[in-house]
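Participant: Take this sequence and fold it.
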Amino acid sequence: MLRTVVCAGALAAAASLLPGGPVFAADSALLPRDLSPWGMFRNADIVVKFVMAGLAVASLASWTVWLSKTTELRRETARAREGLARLETDVTLAELRSTDEAHDAVAQLVQSAAREASLSDWTFDDAFKDRVALRLERVEAAMARKIARGTGILATIGAVAPFVGLFGTVWGIMNAFIGISEAHTTNLAVVAPGIAEALLATALGLVAAVPAVVIYNYLVRGIANYRALLGDASAQVLLLVSRDRGRSARLMARGG
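Facilitator: I've put the predicted structure just below:
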C-alpha cells in the first residue's frame, strides 16, 4: 500500500515537470521569450536599463570624439608642417609677417613674435628675445589646450564604464535571485535570463571602456607630435629673431 502511494506521488511529480505540467508551466511563464540583446534590454529591470542606455551613450560619445578630434588633429598637424616649411626659408620676421596670410598655429607664432617686435619699435635689445620666447610659450600652451579639448571625456569613460557595467551586473543578479525566491523554485531556467541580462551590462561596459582607452592613447600620441611641431616652429621663430637682431647690429655698426 505504502509503495503504491510513493510510486503514485513520484509519477505525479514527474508529470508536473513535463511540458504542459503545472511546475513547468509556472517556470515557463517566468521566462522572457526573446533572449536577443534587444530582447534582454526590454525585459531588464529599470535600473539595468538605465545602466545599459548610459553605457551605449558613452560608447557613442567615444566614437564621436574619435571622429572629430582625429579629423581636427590631422588637419592642424598638416598645417603645422606647412608652416614649419615656410619658416625654414631664409626670410626676415617682417617679410614673413607681411606675406603669411595663413591662420594656423605657426602663423599665430609668427604674428605673436612680430607683434612683440612692433611693440618694441623693432629694436632688438638684449631682453627682446626673452620677451618673444615668453609670448611663444603662451601661444604654444593655448594651441595645445585647444587641440586637447574634449579628450578628457575619453579618460573618464575608460575609467568609469567598467564599474558602471559591474553595478548593472550586480543589480541584475540580485534581481534574478529575488525572482528565484518569489517563484519558490530552484530551476536554473528561471534565473538564467536575469543573469544573461546582468552579464550584458558588463559586456556593454567593456564595449564602452576599451575603445575609449585606445582612442585616448591614440589622441594623446597625436597631440604630443603636434606639440613637438609647435616647439620646432617656436625654435625656428627664435632663429628668425636672432638673425634679425644680428642684421640690425651689423647695420648699426655700418652706420656708426
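Participant: CA atoms for contacts and neighbours, from now on please.
Facilitator: Will do.
Participant: these two touch, right, V190 and D27?
Facilitator: Yes. The criterion here is CA atoms under 8 Å, and V190 meets it with D27 at 6.3 Å.
Participant: So the two - more neighbours on which side?
Facilitator: Taking neighbours as other CA atoms under 10 Å, V190 and D27 compare with V190 leading, 22 against 19.
Participant: Does the more buried one lie in a helix or a strand, and which?
Facilitator: Element membership for V190, per DSSP states H and E: helix 188-255.
Participant: That helix packs against which elements?
Facilitator: helix 22-29, helix 37-43, helix 46-87, helix 93-99, helix 105-119, helix 128-148, helix 152-183 (3 or more CA pairs under 8 Å, 6 or more residues apart in numbering; DSSP states H and E).
Participant: how about a cut-off of 6 Å?
Facilitator: If you count contacts as 3 or more CA pairs under 6 Å, 6 or more residues apart in numbering; DSSP states H and E, helix 188-255 packs onto helix 46-87, helix 152-183.
Participant: Quick one: the ones you listed as CSV, columns for distance to T123 too.
Facilitator: Output for the helices and strands packed on helix 188-255, formatted as CSV (distance: least, CA to CA, whole Å):
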stretch, distance to T123
helix 46-87, 21
helix 152-183, 43
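Participant: of all these, which lies closest to W38?
Facilitator: Closest approach to W38 among the helices and strands packed on helix 188-255 (CA to CA): helix 46-87, 10.7 Å.
Participant: Spell out for me which residue occupies the centre of the chain.
Facilitator: In the chain, the centroid-proximal residue (CA atoms, centre = their mean) is L154; its distance is 2.3 Å.
Participant: got a list of what that one touches?
Facilitator: Neighbouring residues of L154 by CA atoms under 6 Å, 6 or more residues apart in numbering: A212, Y216.
Participant: again, only this time at 7 Å
Facilitator: S62, A212, V213, Y216 (CA atoms under 7 Å, 6 or more residues apart in numbering).
Participant: Just the buried ones out of those, please.
Facilitator: Listed as buried from the contacts of L154 are S62, A212, V213, Y216; burial here means 16 or more other CA atoms under 10 Å.
Participant: Looking at these, spot the one nearest M52.
Facilitator: Scanning the buried ones among the contacts of L154 for proximity to M52, where the rule is CA to CA, the winner is S62, at 15.4 Å.
Participant: for comparison, sequence B:
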Amino acid sequence: MSAMSIAGVGVTATSSALSPIALFLQADIVVKSVMIGLLLASIYTWAIILSSGLKMGRTLKASKAFEAEFWKSEDIDKVYDGPGRQDVPSAKLFTAGVGEWRRSVRITPVDREGTRARLATAMSAATSAEIDKLSDRLNILATIGSVAPFVGLFGTVWGIMRSFTDIAASQNTSLGVVAPGIAEALFATAIGLFAAIPAVIAYNRLLHRVGQIENHLHRFGDSLHLTLSRELERVK
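Facilitator: Next up, the predicted model:
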C-alpha cells in the first residue's frame, strides 16, 4: 500500500474520531454529563423562545382587537359585561378600572380626586400583573445565557486535565494522542456557546417585546383614565 493511501486512511480515521458523536462517546462521565445538561438547556431555551414569542404575538393582537371594539362602543357598561370579561391584558386593565370606578361612585358624596387616584392605582396594578405573566420565564433565558458558557468551560477544563493525564500515562505527545482529548474538551465549550448565544439574543429581543406591550397597555390605561375621569364629572 502506498504512503498516500496510508495517509488517506489515517485522515479518514481521525475525522471519524473527531465527529460530534464520536467526541461525545469518547468523553468521560463528567464531560458527558456537562454535554447532556447543556443540550437539554438548549432544547428548553428554544421551547421558551417559541412559546413566549407566540404568546406575546397573540396577546398584542388580542389586546388591539379588544381596544378597537371598546373605542367603537358608546356604552362602557355593555363592554364591561361582555368583551370586558375576556382573558386579554387590555380587557383585564379595563375591568380593573371600571370595577374600581363603580365601587367609588357608590360612596356619597363622591370623592373625585380620590377616585381618580384609585383608578390609576387599580389599572397600574392590573398592567403590572399582566406584564409579570408575559415575562414569567424570561429570567430562565437570562440564567442559561450567563451560566451555559461557564458550564461548558468546566467541561473543557476537565477534559483537558484528563488529556494531560493520558499523555503522562502513555508518555506520548504526538498529535494523534492529544487531538481527540483536546477536541472532546473544546466540544463542551462549543455546546455551551450553542446553548448560551440563542438564549441571550432571545432574552433581549423578548424583553424588548414585553416593553412594547407594557407601553401599549400604559397608553390604553391613560386613555381609559381620561374617559372615566370625564364620566366622573357627570356623577353628582
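Participant: Could you check how many residues crowd around the aligned residue in structure 1 for Y44 of structure 2?
Facilitator: Aligned by TM-score structural alignment, Y44 of structure 2 pairs with A61 of structure 1. Close neighbours of A61 of structure 1, defined as other CA under 10 Å, add up to 17.
Participant: Show the contacting residues for A61 of structure 1.
Facilitator: Contacts of A61 of structure 1 by CA under 7 Å, 6+ apart: none found.
Participant: State the distance from it to L73 of structure 1.
Facilitator: Between A61 of structure 1 and L73 of structure 1 the computed distance is 18 Å (CA to CA, to the nearest Å).
Participant: And A13 of structure 2, which helix or strand is it part of?
Facilitator: helix 3-17.
Participant: what separates that helix from the chain centre, distance-wise?
Facilitator: 45 Å (CA atoms, centre = their mean, to the nearest Å).
Participant: which parts of that helix are buried?
Facilitator: In helix 3-17 of structure 2, counting by 16+ other CA under 10 Å, buried: A17.
Participant: Next: stretch 113-120 of structure 2.
Facilitator: Going by 16+ other CA under 10 Å, stretch 113-120 of structure 2 has these buried residues: T115, R116, R118, L119, A120.
Participant: One more: stretch 140-155 of structure 1?
Facilitator: Judged by neighbour count using 16+ other CA under 10 Å, the buried positions of stretch 140-155 of structure 1 are E140, M143, A144, I147, A148, T151, I153, L154, A155.
Participant: So which of the helices and strands packed on helix 188-255 of structure 1 is nearest M252 of structure 1?
Facilitator: Going by CA to CA, the one of those nearest M252 of structure 1 is helix 46-87, 25.6 Å.
Participant: From A125 of structure 2, how far out is the corresponding residue of structure 2 for R145 of structure 1?
Facilitator: Using TM-score structural alignment, the equivalent of R145 of structure 1 in structure 2 is D132. As judged by CA to CA, D132 of structure 2 and A125 of structure 2 stand 11 Å apart.
Participant: how many other residues sit next to the aligned partner of G145 of structure 2 in structure 1?
Facilitator: Counting by TM-score structural alignment, G145 of structure 2 lines up with G158 in structure 1. Residues lying near G158 of structure 1 (other CA under 10 Å) number 25.
Participant: Skipping adjacent residues, who's closest to G158 of structure 1 in space?
Facilitator: Distances taken as CA to CA, 6 or more residues apart in numbering place A209 nearest to G158 of structure 1, at 4.1 Å, with adjacent residues excluded.
Participant: what does L17 of structure 1 give?
Facilitator: Nearest to L17 of structure 1 is F24, by CA to CA, 6+ apart, at 5.1 Å.
Participant: Can you verify my assumption that that neighbour contacts A14?
Facilitator: No. At 10.2 Å, F24 of structure 1 and A14 do not qualify as touching, with contact defined as CA atoms under 7 Å.
Participant: Compare neighbour counts for the two and give me the winner.
Facilitator: F24 (15 against 12).
Participant: Tell me the counterpart of that one in structure 2.
Facilitator: F24 of structure 1 maps onto nothing in structure 2, by TM-score structural alignment.
Participant: mind putting the contacts of L154 of structure 1 in JSON lines, distance to V110 of structure 1 included?
Facilitator: Converted to JSON lines, the contacts of L154 of structure 1 look like this (distance: CA to CA, whole Å):
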{"residue": "S62", "distance to V110 of structure 1": "35"}
{"residue": "A212", "distance to V110 of structure 1": "36"}
{"residue": "V213", "distance to V110 of structure 1": "36"}
{"residue": "Y216", "distance to V110 of structure 1": "31"}
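Participant: now, among those residues, which is nearest to N43 of structure 1?
Facilitator: Nearest member of these to N43 of structure 1, counting by CA to CA, is S62, at 26.8 Å.
Participant: Look up how far A53 of structure 1 lies from the residue nearest to the centre of structure 1.
Facilitator: Distance from L154 of structure 1 to A53 of structure 1, by CA to CA: 17 Å.
Participant: One more: V191 of structure 1?
Facilitator: 23 Å.
Participant: which one of these two has more residues nearby?
Facilitator: More crowded of V191 of structure 1 and A53, by other CA under 10 Å: V191, with 20 against 15.
Participant: Does the more buried one touch I180 like I think?
Facilitator: Yes. Proximity of V191 of structure 1 to I180 meets the contact threshold set by CA under 7 Å, at 6.5 Å.
Participant: between those two, what contacts are shared?
Facilitator: With CA under 7 Å, 6+ apart, V191 of structure 1 and I180 have no common neighbours.
Participant: Is I107 of structure 2 in a helix, a strand, or coil?
Facilitator: Under the three-state scheme (DSSP: H, G, I helix; E, B strand; the rest coil), I107 of structure 2 adopts coil.
Participant: burial measure for it, as a count.
Facilitator: I107 of structure 2 has 9 nearby residues by other CA under 10 Å.
Participant: if I look at it, how far off is G114 of structure 2?
Facilitator: 11 Å.
Participant: go on, I182 of structure 2?
Facilitator: Following CA to CA, the distance that separates I182 of structure 2 from G114 of structure 2 is 70 Å.
Participant: quick one: contacts for the closest residue in space to T189 of structure 2 that isn't next to it in sequence?
Facilitator: By the measure of CA to CA, 6+ apart, the closest residue to T189 of structure 2 outside its immediate chain neighbours is G152, 4.2 Å from it. Counting by CA under 7 Å, 6+ apart, G152 of structure 2 touches V34, A188, T189, I191, G192.
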